[in-house]
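Trainee: Whatever this is, show me its structure:
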Amino acid sequence: MNTSRSEQLYKTACGFMPGGVNSPVRACKAVGTVPLFIDHAKGSRIWDEDGNEFIDYVCSWGPNILGHCCEPVINAVKAACDKGLTFGACHKGEITLAELIKKHFPSMEMLRLVNSGTEAVMSAIRAARGYTGRDKIIKFEGCYHGHSDGLLVKAGSGLMTQSIPSGAGVTEGCTKDTLLAKYNDTASVEKLFEEYGSEIAALIVEPCAANMGVVPPENGFLEFLREITKKHGTVLIFDEVITGFRLSDGGASKYFGVTPDMTTLGKIVGGGMPLACYGGKLEIMQCVAPLGSVYQAGTLSGNPCAVAAGIETIRQIESIPNFYEELDKKSAMIENAIREKGLNVNRCGSLMTVFFNDERVKSYDEARACDTESYGRYYRHMLQSGIYTAPSQFEAMFVSYAHSDEDIAKTIEAIESYR
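Mentor: So this is what the prediction gives:
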């Protein structure tokens, strides 16, 4: 496979950007390759600058659930562009998108549009602190909630890929109110509440972890979190930046049947454009300015082009019969092929990760113990076979509606030929 153009572009990029990239995992250091520079994409496929064609299971890390360049979404964005790229003012599309989100996430009684998952989570935690008058929060090892200072503690994903235990430049003061629990470990949560119960403003969790690789919640774990947070007057936040509109049209909350106090959404809700949101109970969201004293603002929040992409993406999902059943069917076929090859895999809906270890991964510590060198060999084999997957053991594989039977068959063939 010729990658000379990507190699040259990467060399040039390194002179302008840290590591030649604008997001660390793209550097592909963990899998021993030079990053591919993508030229264009359509449906289930991407093409790099050297003309190599790949079946794409990164899907821009999740938002392209309909595939790349879904025509109705592209047309909606083009129409919005013709009216103006940004207003820094109100427009009716914001209301339409908010109505669609609330329709599928009824626990989000009021919501605020923002620009990124990091911003959504940061703002949700601030609102929870303002509402409760408390300072401390609980997060879980290996769960990634964006790169805001107070959450870069054993944050999974890119930090695991780069072997960075905690981000440099984050002061002790920023993290002193962040308490760490172990995902899928109820005892670790109980211990924190026993010691700090009256001081904990919020507990934030990926309801299905997807940044230490895909690690679903054990039976009863989310229900336990709902019960203990309610007991202590703590705000339960589901970070559904990845799982929202991915596991179901009501996200992980509907998929697992557990209702949080607040939810953060990103990825699919922006239809591939930079957009996210946070929301929840009315009494919490009424603490946010201009109604309350919790301040959060953004010039590009509710950007009309991004809003148009989000609206049309959700409408497309609504219009396709048995949408999630079809996604699950496609994903199950790939999962079964991986298992038949004798490899370990965790799957939750259309999210999955191949783990190179001997046991089913249920925790951050078990994920960290995986053989990352073997994953690198697997990644390079799949790439040479025309399959584009996550360049990190600790990221998810995303299946889209655009993946055809032919795509699935070619993917299975590549898995079967791995040695």
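Trainee: going forward, measure contacts and count neighbours with C-alpha atoms only.
Mentor: OK.
Trainee: centroid residue for the protein?
Mentor: The chain has residue 242 as the residue nearest its centroid, 2.8 Å off, counting by CA atoms, centre = their mean.
Trainee: Quick check: it vs residue 107, distance?
Mentor: Distance, residue 242 to residue 107, using CA to CA, to the nearest Å: 18 Å.
Trainee: Residue 353 is in what secondary structure piece?
Mentor: Assigned by DSSP states H and E, residue 353 falls within strand 351-355.
Trainee: Now the helix or strand following that strand: buried residues?
Mentor: Following strand 351-355 in sequence order, the next helix or strand is helix 364-368 (DSSP H and E). Residues of helix 364-368 classed as buried: 364, 367-368 (neighbour count, 16 or more other CA atoms under 10 Å).
Trainee: From the residues you listed, pick the one nearest residue 54.
Mentor: Comparing the buried residues of helix 364-368 against residue 54 with CA to CA places residue 367 closest, at 27.3 Å.
Trainee: Isn't the closest one up against residue 213?
Mentor: Yes: counting by CA atoms under 8 Å, residue 367 touches residue 213, with 7.2 Å between them.
Trainee: Which neighbours do the two have in common?
Mentor: 355, 394 (CA atoms under 8 Å, 6 or more residues apart in numbering).
Trainee: what about residue 102, which helix or strand?
Mentor: Counting by DSSP H and E, the element that carries residue 102 is helix 92-104.
Trainee: immediately after that helix, which helix or strand?
Mentor: That would be, after helix 92-104 and using DSSP H and E, strand 110-114.
Trainee: list the helices and strands that next one packs on?
Mentor: If you count contacts as 3 or more CA pairs under 8 Å, 6 or more residues apart in numbering; DSSP states H and E, strand 110-114 packs onto helix 92-104, strand 276-280, helix 282-285.
Trainee: Would you format the ones you listed as JSON lines with distance to residue 407 included?
Mentor: Formatted as JSON lines, these follow (distance: least, CA to CA, whole Å):
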{"stretch": "helix 92-104", "distance to residue 407": "30"}
{"stretch": "strand 276-280", "distance to residue 407": "30"}
{"stretch": "helix 282-285", "distance to residue 407": "44"}
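Trainee: Please identify the most buried of the ones you listed.
Mentor: Mean neighbours per residue, mean count of other CA atoms under 10 Å, is largest over the helices and strands packed on strand 110-114 for strand 276-280, with a mean of 28.
Trainee: this one next, for a side-by-side:
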Amino acid sequence: MLIKEKSQKLFSEAQNYIPGGVNSPVRAFKAVGGNPLFIDHAKGAYMYDVDGNAYIDMINSWGPMIFGHADEQVLKAVQEAIPSSLSFGAPGAAEVEIAELITDLVPSIEKVRMVNSGTEATMSAIRLARGYTGREKMIKFEGCYHGHGDSFLIAAGSGAITMGEPNSPGVTVGTAKDTLTAPFNDLEAIRTLVNANKDQIAAIILEPVAGNMGCVLPQEGYLEGLRQICDEEGMVLIVDEVMTGFRLAAGGAQEVFNVKADITTLGKIIGGGMPVGAYGGKKEIMDFVSPQGPVYQAGTLSGNPISMAAGLAQLKRIKNDKDLYQRLTEKTQKIADGIAAHLKALNLNYYTSQIGSMYTLFFTENEVHNFEDAKSCDLEKFGKFFNAMLEEGVYLPPSQFETWFISDALTDKEISKIIDAAGKALKAIH
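Mentor: Okay, the predicted model is just below:
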């Protein structure tokens, strides 16, 4: 049994001062049972909690640690930037360099604006799309997560052509009326929404590979179909690559699937672990952003020099590492194959979804193509699996609806440990 005494004490104290004892809900372990572990430090493929327990990390700060924790090149860049001050509130040279690098690596981005988080990026992208088109409504997909902006915390209505309904207190009905929702991987539902709201929809926003219902891939022709509908209807296609950007390829999911966005949102990896986000796209659209255009968006810490230094170091390393994505895919495939062998040997129902270094194991006998499919999985079994893996020293995302993110820091040694741990954990819950 893991020793969790210090984590338990910290969690008890935290609940007196922090809502739920955590600063982001999934960290509370409510979806899997038990109490969260408090992390002391991390290096390479491992995280270490305050009680001294070591874990092979399968989250990697929800994606950005693509080379593993405390990468030497990123740390060096941050250390060199710190003496120049932690914030300017004015332009810096690194902002120009990272913007140039992003536009070089992502063909659909001609201009880019730096912000502080993925949520800021998606909120700003929606506002820009509305300002550019002069329309107010947007379409999002059930189970796709775009941060905690009001426009995104909307549940599906009772029918395909109805407006959404707030699914968080504090989100107004007025906001919800401008958000239309559809099932992921269903082009016909999009056509129905478009026909029922002719010339009223500014944008479609989606994760090209869903990451918050677990890893769910677009079916063949789906992204291309959305691109075509947007072109025909004069709508802006916003591709949220906060998770997939620079993780699936240097050009993100758009490179993998050969589909171009009008606006792309980025985060995670472009900060090298520091808080950062960005949105960018066609020049004619981005020129609507203030001060060049009328759509207002600002931020005191946008383009923060420390975040820019970290992100720039990481993106340069990505650009120069020609074998990175092949290595990541091979490592992830080894893990997926090893876990699948254990599942088959135990005759357990399962479905796995993997692309590049993103992976999810679903406990279900059905394929998972949308949020309804994901919700039908055995969530209780996943919770037991999570805790059993934790006891074996492997730290998984504490929810069935989250993607595993694999880092390049994993060696054959860690991969073997993960597969062996999965075998023991699956036997324990069988």
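Trainee: before we move on, the earlier item: who's in contact with the helix holding residue 102 of the first structure?
Mentor: 108-111, 113, 249-250, 302, 304, 307-308, 310-311, 314.
Trainee: same thing but at 6 Å, please
Mentor: Applying CA atoms under 6 Å, 6 or more residues apart in numbering, the contact partners of helix 92-104 of the first structure are 108, 250, 302, 311.
Trainee: hmm, back to that, list just the one of the helices and strands packed on strand 110-114 of the first structure that sits closest to residue 172 of the first structure.
Mentor: Nearest of those to residue 172 of the first structure, taken as CA to CA: strand 276-280 at 26.7 Å.
Trainee: once aligned to the second structure, how far is that closest one on average?
Mentor: If you overlay the two and look at strand 276-280 of the first structure, the average distance to its match in the second structure is 0.5 Å (mean CA distance after the TM-score superposition for the first structure).
Trainee: okay, the angle between that strand and helix 92-104?
Mentor: 50 degrees (axes from the mean of the first three to the mean of the last three CA atoms, to 10 degrees).
Trainee: gap between strand 276-280 of the first structure and the chain center?
Mentor: 14 Å (CA atoms, centre = their mean, to the nearest Å).
Trainee: what does stretch 361-375 of the first structure give?
Mentor: 19 Å.
Trainee: Name the residues that touch that stretch?
Mentor: Outside stretch 361-375 of the first structure, the residues that touch it by CA under 6 Å, 6+ apart are 142, 183, 215, 356-357.
Trainee: And those, which is closest to residue 276 of the first structure?
Mentor: If you rank the contacts of stretch 361-375 of the first structure by distance to residue 276 of the first structure using CA to CA, residue 142 comes first, at 21.5 Å.
Trainee: Is that closest one in a helix, a strand, or coil?
Mentor: Secondary structure, DSSP: H, G, I helix; E, B strand; the rest coil: residue 142 of the first structure is coil.
Trainee: so what corresponds to it in the second structure?
Mentor: If you follow residue 142 of the first structure across to the second structure using TM-score structural alignment, you land on residue 143.
Trainee: Report the contact partners of that match.
Mentor: 213, 371.
Trainee: swap the cut-off to 7 Å and go again
Mentor: Counting by CA atoms under 7 Å, 6 or more residues apart in numbering, residue 143 of the second structure makes contact with 212-213, 371.
Trainee: repeat for residue 152 of the second structure
Mentor: residue 146.
Trainee: What's the separation between it and residue 169 of the second structure?
Mentor: Separation of residue 152 of the second structure from residue 169 of the second structure (CA to CA): 13 Å.
Trainee: what's the matching range in the second structure for stretch 103-112 of the first structure?
Mentor: Using TM-score structural alignment, stretch 103-112 of the first structure pairs with 104-113 in the second structure.
Trainee: Between the two ends of that stretch, what distance do you get?
Mentor: 15 Å.
Trainee: Centre of the chain to that stretch, how far?
Mentor: With CA atoms, centre = their mean, you get 19 Å for stretch 104-113 of the second structure.
Trainee: The strand holding residue 353 of the first structure maps to which residues in the second structure?
Mentor: Mapping strand 351-355 of the first structure onto the second structure (TM-score structural alignment) gives residues 358-362.
Trainee: cool, and stretch 375-395 of the first structure?
Mentor: Matched against the second structure by TM-score structural alignment, stretch 375-395 of the first structure falls on residues 382-402.
Trainee: same question, stretch 209-222 of the first structure
Mentor: Aligning stretch 209-222 of the first structure against the second structure (TM-score structural alignment) gives residues 210-223.
Trainee: Residue 331 of the first structure contacts residue 352, correct?
Mentor: No: counting by CA atoms under 7 Å, residue 331 of the first structure does not reach residue 352; the two are 8.1 Å apart.
Trainee: mind listing the strands in the stretch 151-300 of the first structure by residue range?
Mentor: Ranges of strands in the stretch 151-300 of the first structure, per DSSP state E, counting those that start in this stretch, are 178-181, 200-205, 235-240, 262-265, 276-280.
Trainee: Flag every buried residue along the third one.
Mentor: So the one you mean is strand 235-240 of the first structure. Applying a neighbour-count criterion of 16+ other CA under 10 Å, one finds 235-240 buried in strand 235-240 of the first structure.
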